[in-house]
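Q: Sequence and predicted model, in that order:
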Amino acid sequence: MACRWILLILALYTSVIMILSKSTCTKGLSKEKNGTCTDMNECEDNGCGDNAVCFNTYGSYYCQCADGFRSTGDANFTGETTFKCKDINECSEVKDICGPNTICTNTIPKYYCKCSKGFYPTPGVEPYNKSINVNCTDIDECQEENTCGPNTTCINTQGSYYCLCNAGFVLKSGKTNFTDNMEQCEDICKVNKTICGNGTCHHGASSHYCTCNRGFTNYGNNGSQCTTLNCEVFKDMTNLKEDFHAAHNLMMQLKQICLELTEAKSPSQLNGEKILEQLLSAIDKLLSSGSFSYNWKVSIFLDMVDNALKIIGPLIKTPRTKKSFTQTELDLLVQTGTDLPQGTVTLSANKTQLDIHLETAAGHPPHYPGFTTVSLLSYKNLEGIADGFYSGMKPEKNQSFKINSKVVTVTVSNGNTSFLKEPVNLTFYHLTQSVESSHTCAFWDSSEEGGSWSARGCSVVESNREYTVCSCTHLSSFAVLMALYEMENKFELQLITWVGLSLSLICLFICILTFSLIRSIQSPRTTIHLHLCISLFISNLIFLAGISKTGNQVGCAVVAGMLHFFYLAAFCWMCLEGIQLFRMVVLVFNTTFKPLYMMAGGYGVPAVIVAISALVNAKGYGTKTYCWLSLEFIWSFFGPVCVIILLNIFFFLITVWKLAQKFTSLNPDLDNLQKIKAFVITAVAQLCVLGTMWIFGCFQFEKGTIAMSYLFTIFGSLQGAMLFVMHCLFSKQVREEYGNIWSRFCGPQKKTYSEFSNSHFSKAQAYKSSQDTGESQI
């Protein structure tokens, strides 16, 4: 029993000793029998997990992910952590790792590359990775036999190809190309029975062609549909032959062309460019004849031009044609092809611009004939002919209209343009630029009481001083109308005019008698005054008698021409006065103008200006409201007037400067200088009276210029009275002569012979003095 306890105690002692001996080595080391500590190899137990590599170290170890894997944590880790090794997707993480035209496939742990469909590897190694230098080259499928099938053309592309049907063949599916060789290209005439419209389809060497039935045409475009030609639009109207002869001849010519087009063999023989030039030449003659006195004639003309352009347009072979004639300017676009055109085009002609969608111009299937035409025809002078027909407009109170742009006709091949899904935009540049005037977009409506301008379907997109942009939902002939406003208080203005002009006529008549009959005051200057008064007297008399006589167009033009002449003559005589002062003061000439030279300057120059103006634009004389110059022609008067005023201002400034020098000299001739000073003052006053009146007249073309209207009327009507006050009543010598005349006829006593002799002698002395100085005394 004791022995057992002893053995147990020894065993326990031995175990304790062994435990105590082991604890003496650090972690990762094991103690040998001899008592030394040696390294433990933890990698033998694969403590790193899957897809990792274990690295043993003295007393420890560490793990790293194998090639193609990445740690979820630190790059170096131990099995005691939760880090794992996951596969790297090189295909998504490395851009173009395989190169162009390739497919990258990820695997565990690596990846591999293959060429895309339609490419093959050079050298022929596949699959591969970037360590191997491989290029993927395109496979030309079109070199293979029977790739697309019969009646086709193979087009190779990078990595693929596609097939096109040859001309005259199409796919039943309607596709334009294919790659599936199950598709077949068939004869277009068999697949599409309606391709020719009202005609018969034939298969040709290069493509199909259509032979049109009688009464139809494709304008010589063999691949286009045969469309109806309504030649009855060019009617043989007997009233046109008598009342509108030029239009009748043109209409018959166009009808013959239309009938020739309906013949199957005619279109290819017709020269579209030549026919177009014939049309524009005929339009020139028609517009130059001036035979558009009624609105129904304007309607017939515009409808005829529209129908003619629709017929002639498709005959033009060039894609873009621009022509300019005396009365017209044309921009024409032609496109052919079986596909409906897309996009927007811009045409321009003579201060106008058109923006239109090609789909709108072509017409939508099945109405698309295989060609598209768009034309913009601008008339250079039609705005004057078509002006005045506004029954289709709805004016506001005291509002009237005037055309302020060129008139244009827009024509397209689309037969249905009464209501457009996409509106067209027209830009019109104004003939008269005005800040205050409002503008309206209008078209010519032939159905409105024989023809009238109408704003229906058109609206203003943008408008400023220079141009107006219009948007319209239909096609026709278009223009921009400027709104004019009649002057309010018209009765008051007329009353002022009649009273003022009547008073001026009386005063001017007295001036004429004074300057022509009283010899003592006669001089070159009073001669200028005399003819100035005569010009104003005649112009005022004509103004009162004929300014509103617009019933007779020829008579109204004569009245306007005479007013133009005599008003210019008044300014020319005023200019001669400025020249006379300049000669007298600056050039120190005591000699006077020869009467012939004075008459040439006073009446000859205005006659030349009026003659040239009448030859350039005879229609500029006389308007529908007054017998005066038209608004666009007014500068034939204001131009010379402005030049004369500027010349006289120059002469007067030089004269005043010279006078100032002479007054400061040591021995001035005070008597002559005082007289010249008085002449200058009255001349400047006269220039202010005449010039100011016409300055106010420049403002008569805008809305809301009532104040200017009153000033213009007052100054204009009282010109004669003001001249009488300045040249007669303000002149001491003239007042004395008036007193002598009054005393002769109304005085209580008669003069004795001696008094008469003395008076006659003094007058003779004054007359002699006047002749010496070249001027009268004031």
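A: Alright, I've got the coordinates.

Q: Only C-alpha atoms from now on, for both contacts and neighbour counts.
A: Fine.

Q: Please, where are all the helices along the stretch 151-300 of the chain?
A: 188-191, 238-243, 245-261, 272-288, 295-312 (DSSP state H, counting those that start in this stretch).

Q: Please tabulate the ones you listed in CSV, including the columns mean neighbour count.
A: Formatted as CSV, those follow (neighbours: other C-alpha atoms under 10 Å):
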stretch, mean neighbour count
helix 188-191, 18
helix 238-243, 12
helix 245-261, 19
helix 272-288, 17
helix 295-312, 20
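
Q: I'd like to know which of the ones you listed lies nearest to Asp355.
A: Judged by C-alpha to C-alpha, the one of the helices of the stretch 151-300 of the chain that comes nearest to Asp355 is helix 295-312, at 18.3 Å.

Q: Neighbours of the residue nearest to Asp87 when sequence neighbours are not counted, how many?
A: Excluding the flanking residues, the one nearest Asp87 by C-alpha to C-alpha, 6 or more residues apart in numbering is Phe69, at 4.3 Å. A count of nearby residues for Phe69, using other C-alpha atoms under 10 Å, gives 19.

Q: does Ser548 really touch Thr623, like I thought?
A: No - applying C-alpha atoms under 8 Å, one finds Ser548 not in contact with Thr623, separated by 9.8 Å.

Q: hey, what's in contact with both of these two?
A: The contact sets of Ser548 and Thr623 do not overlap (C-alpha atoms under 8 Å, 6 or more residues apart in numbering).

Q: thinking again about what came up before, and of the helices of the stretch 151-300 of the chain, who's closest to Tyr603?
A: Short answer: helix 272-288, nearest of the helices of the stretch 151-300 of the chain by C-alpha to C-alpha, at 31.9 Å.

Q: neighbouring contacts of the closest one?
A: So helix 272-288 is contacted by 246-247, 250, 312-317, 325-328, 381-382 (C-alpha under 8 Å, 6+ apart).

Q: Centre of the chain to it, how far?
A: 26 Å (C-alpha atoms, centre = their mean, to the nearest Å).

Q: got the angle for it vs helix 245-261?
A: Per axes from the mean of the first three to the mean of the last three C-alpha atoms, to 10 degrees, the angle that helix 272-288 makes with helix 245-261 is 160 degrees.

Q: isn't Lys380 right next to Lys406, touching?
A: Yes - counting by C-alpha under 8 Å, Lys380 touches Lys406, with 6.5 Å between them.

Q: Check whether Glu755 sits in a helix, strand or coil.
A: helix (DSSP: H, G, I helix; E, B strand; the rest coil).

Q: Comparison target, given below:
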Amino acid sequence: MTKFLLCVPNIDECKPRISIYCGVNAKCQNTKGSFYCRCNAGYKLLSGKAQFSNSSENTCQKTTPSETTNSTKELQQVVENIESLLTNKTVWGMEEGRNITATFTSILQKIESVVLETALKTPDQKLQKVQNRAVAVETRVVTDNCSKAVIFNLNAQMNSMDIHCSDVIQGNTQGPSVVAFVSYSSLGNIINAKFFEEANETDQVNLNSQVVSAAIGPKRNTPLSQAVSLSFQHVKVKPSIKKVFCVYWKGTKEGGHWSMEGCFLIQANKTHSICSCTHLSSFAVLMAFHREEEDPALTVLTYVGLSFSLLCLLLAALTFLLCKAIQNTSTSLHLQLSLCLFLAHLLFLTAVDRTEIKVLCAIIAGALHYLYLASFVWMLLEGLHLFLTARNLTVVNHSSINRFMKKLMFPVGYGVPAVIVAISAASRPHLYGTPDYCWLHLDQKFIWAFLGPVCAIICVSEYVALMFLT
């Protein structure tokens, strides 16, 4: 039996010989098996619809520039308000643990609602993009029906989302629908990987993307018929990727946490990750990296150098302590410096990698923080003593300087580092200890609790040296 396939060609009604006339300020759009008319760019129907059938339904009128301008200005104002909220230290600085997750969940929901409402106020403004240093927003308004084949691509801060048009309109043919895509520059510094509960304890997980939010309206929390595709640019480019987790922020009664439910990794390389999610929310990419292997030669050099340093410091401390003939204010300063450095090096050599017990690791990190800060303060006191001694060489002045230094050196030498460490530990106790070493964490620039005072001490020492030379 012979079968015949009858092929009916698709006729383009918008071209000669038919050339459907849609009226002034409008044009014909061909579709498979049909056609429709729509207004030219800068024009809109009085009804607010996006398309019509023929010239008799043409009510295309020029869009008032002020409408577009006011719409964009309103969205810009929304973005500025979001920026001020996200950068407000009083909102985040006093929050910890459960409280901060509850605040985060509430703020994300409010941001999504405000952005959607603002976009829906001006349905003629199809596409809007607004960005500042803290947040980027792109919205797209859909006023007509569309097929599943149509996919919208939204971009914000080097991140993007693909969503099917049919999921945006949600069967809503009576009015406009909107999809919003929001990217936050630094929100990941507040809600980071520590709120991810599904990783193995052996994995060092870091948030390595910006946090993004996706929402559709006016109907909220509507199930998607097809998954959305999300592309993230990595914040840090590292070749040693061990695991990649596509996660969303799951709000709970207790606050919220990162979850992988409904999100899957499609593809990942050094610079980007592509995720697929079956629902809309706020998303991010978490990564676990292979621990970089230490150079054996450098490790040996570290142990040998520190061991030799410990021996020298011990001999120096014993000399200053036991030789009474040389004991004075200067040797007392040398003794305290030697003791602080000896204890700091010894603790570093024996316990800096004891990360098994988090509380113990935090205590070790705090002790190292204190001892190394104390070492720098004692070095500063030595410099000040040398400067004052050189400037006042008379017997009377020299004696008064020694009395002054004896009263001052212990409260300053041990008190100032204690105050700095106490403030740091009280404000950010969870940032003492990292997954690899018992030292200060780099998150939230906490390392500056050590680097800041050290830089200040170095600057004062340089100033004293210049004064001494002049």
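A: Good, I have the coordinates. Computed from a prediction, not measured in an experiment: that's the story for all the values here.

Q: how near is the residue nearest to Asp87 of structure 1 to Ile542 of structure 1?
A: 111 Å (C-alpha to C-alpha, to the nearest Å).

Q: Buried residues in the longest strand seen in structure 2, which are they?
A: The strand that spans the most residues within structure 2, counting by DSSP state E, is strand 241-252. Buried residues in strand 241-252 of structure 2, counted by 16 or more other C-alpha atoms under 10 Å: Val244, Phe245, Cys246, Val247, Tyr248, Trp249, Lys250, Gly251.

Q: The first one contacts His290, doesn't it?
A: Read that as Val244 of structure 2. No - under the criterion of C-alpha under 8 Å, Val244 of structure 2 makes no contact with His290, lying 11.7 Å away.

Q: hey, what's in contact with both of those two?
A: Shared contacts of Val244 of structure 2 and His290, defined by C-alpha under 8 Å, 6+ apart, are absent.

Q: Tally up the residues packed near Gly413 of structure 2, please.
A: For Gly413 of structure 2, using other C-alpha under 10 Å, the count is 22.

Q: Please list all residues in contact with it.
A: Gly413 of structure 2 touches Ala374, Val377, Trp378, Leu381, counting by C-alpha under 8 Å, 6+ apart.

Q: counterpart of it in structure 1?
A: Under the alignment (TM-score structural alignment), Gly413 of structure 2 pairs with Gly602 of structure 1.

Q: what's the distance between that match and Val689 of structure 1?
A: Gly602 of structure 1 is 19 Å from Val689 of structure 1, by C-alpha to C-alpha.

Q: ditto for His364 of structure 1
A: Taking C-alpha to C-alpha, one finds His364 of structure 1 at 68 Å from Val689 of structure 1.

Q: Now do the SS call for the residue most central in space within structure 2.
A: For structure 2, the residue nearest the mean C-alpha position is Gly188 (3.0 Å; C-alpha atoms, centre = their mean). The three-state label given to Gly188 of structure 2 by three-state DSSP is helix.

Q: Does it touch Gln210 like I think?
A: Yes - counting by C-alpha under 8 Å, Gly188 of structure 2 touches Gln210, with 6.3 Å between them.

Q: if we can go back for a sec, generate JSON lines for the buried residues of strand 241-252 of structure 2, with distance to Gln76 of structure 2 as supplementary columns.
A: Formatted as JSON lines, these follow (distance: C-alpha to C-alpha, whole Å):
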{"residue": "Val244", "distance to Gln76 of structure 2": "34"}
{"residue": "Phe245", "distance to Gln76 of structure 2": "33"}
{"residue": "Cys246", "distance to Gln76 of structure 2": "30"}
{"residue": "Val247", "distance to Gln76 of structure 2": "29"}
{"residue": "Tyr248", "distance to Gln76 of structure 2": "26"}
{"residue": "Trp249", "distance to Gln76 of structure 2": "25"}
{"residue": "Lys250", "distance to Gln76 of structure 2": "28"}
{"residue": "Gly251", "distance to Gln76 of structure 2": "27"}
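
Q: which two of those residues lie the greatest distance from each other?
A: Farthest pair in these (C-alpha to C-alpha) is Val244 and Gly251. Separation: 21.7 Å.

Q: which residues in structure 2 form helices?
A: For structure 2, the helices defined by DSSP state H occupy 65-86, 89-92, 97-120, 165-169, 296-322, 329-351, 358-391, 395-427, 448-469.

Q: Pick the most deeply packed of the ones you listed.
A: For the helices of structure 2, the largest average neighbour count (mean count of other C-alpha atoms under 10 Å) is found in helix 165-169, namely a mean of 24.

Q: Have a look at how far, on average, it is from structure 1.
A: If you overlay the two and look at helix 165-169 of structure 2, the average distance to its match in structure 1 is 5.7 Å (mean C-alpha distance after the TM-score superposition for structure 1).

Q: And that helix, what does it pack against?
A: strand 177-184 (3 or more C-alpha pairs under 8 Å, 6 or more residues apart in numbering; DSSP states H and E).

Q: Taking helix 65-86 as reference, get the angle to the strand it packs on.
A: Relative orientation of strand 177-184 of structure 2 versus helix 65-86 (the same axes, to 10 degrees): 40 degrees.

Q: average offset between strand 177-184 of structure 2 and structure 1?
A: Aligned to structure 1 and superposed, strand 177-184 of structure 2 gives a mean residue distance of 2.7 Å (mean C-alpha distance after the TM-score superposition for structure 1).

Q: any idea how far the nearest residue to Val298 of structure 1 once chain neighbours are set aside lies from Gln686 of structure 1?
A: Of all residues not flanking Val298 of structure 1 in the chain, Phe292 sits nearest, at 6.3 Å (C-alpha to C-alpha, 6+ apart). Counting by C-alpha to C-alpha, the gap from Phe292 of structure 1 to Gln686 of structure 1 is 45 Å.

Q: What is the neighbour count of Gln267 of structure 2?
A: 12.

Q: my guess is it meets Val285, correct?
A: No - Gln267 of structure 2 is beyond contact range of Val285, at 11.9 Å (criterion: C-alpha under 8 Å).

Q: Which residues are in contact with each of those two?
A: By C-alpha under 8 Å, 6+ apart, the residues touching both Gln267 of structure 2 and Val285 are Ser273.

Q: if we can go back for a sec, just name the closest of the buried residues of strand 241-252 of structure 2 to Leu298 of structure 2, please.
A: Nearest to Leu298 of structure 2 among these, counting by C-alpha to C-alpha, is Val244 at 30.6 Å.
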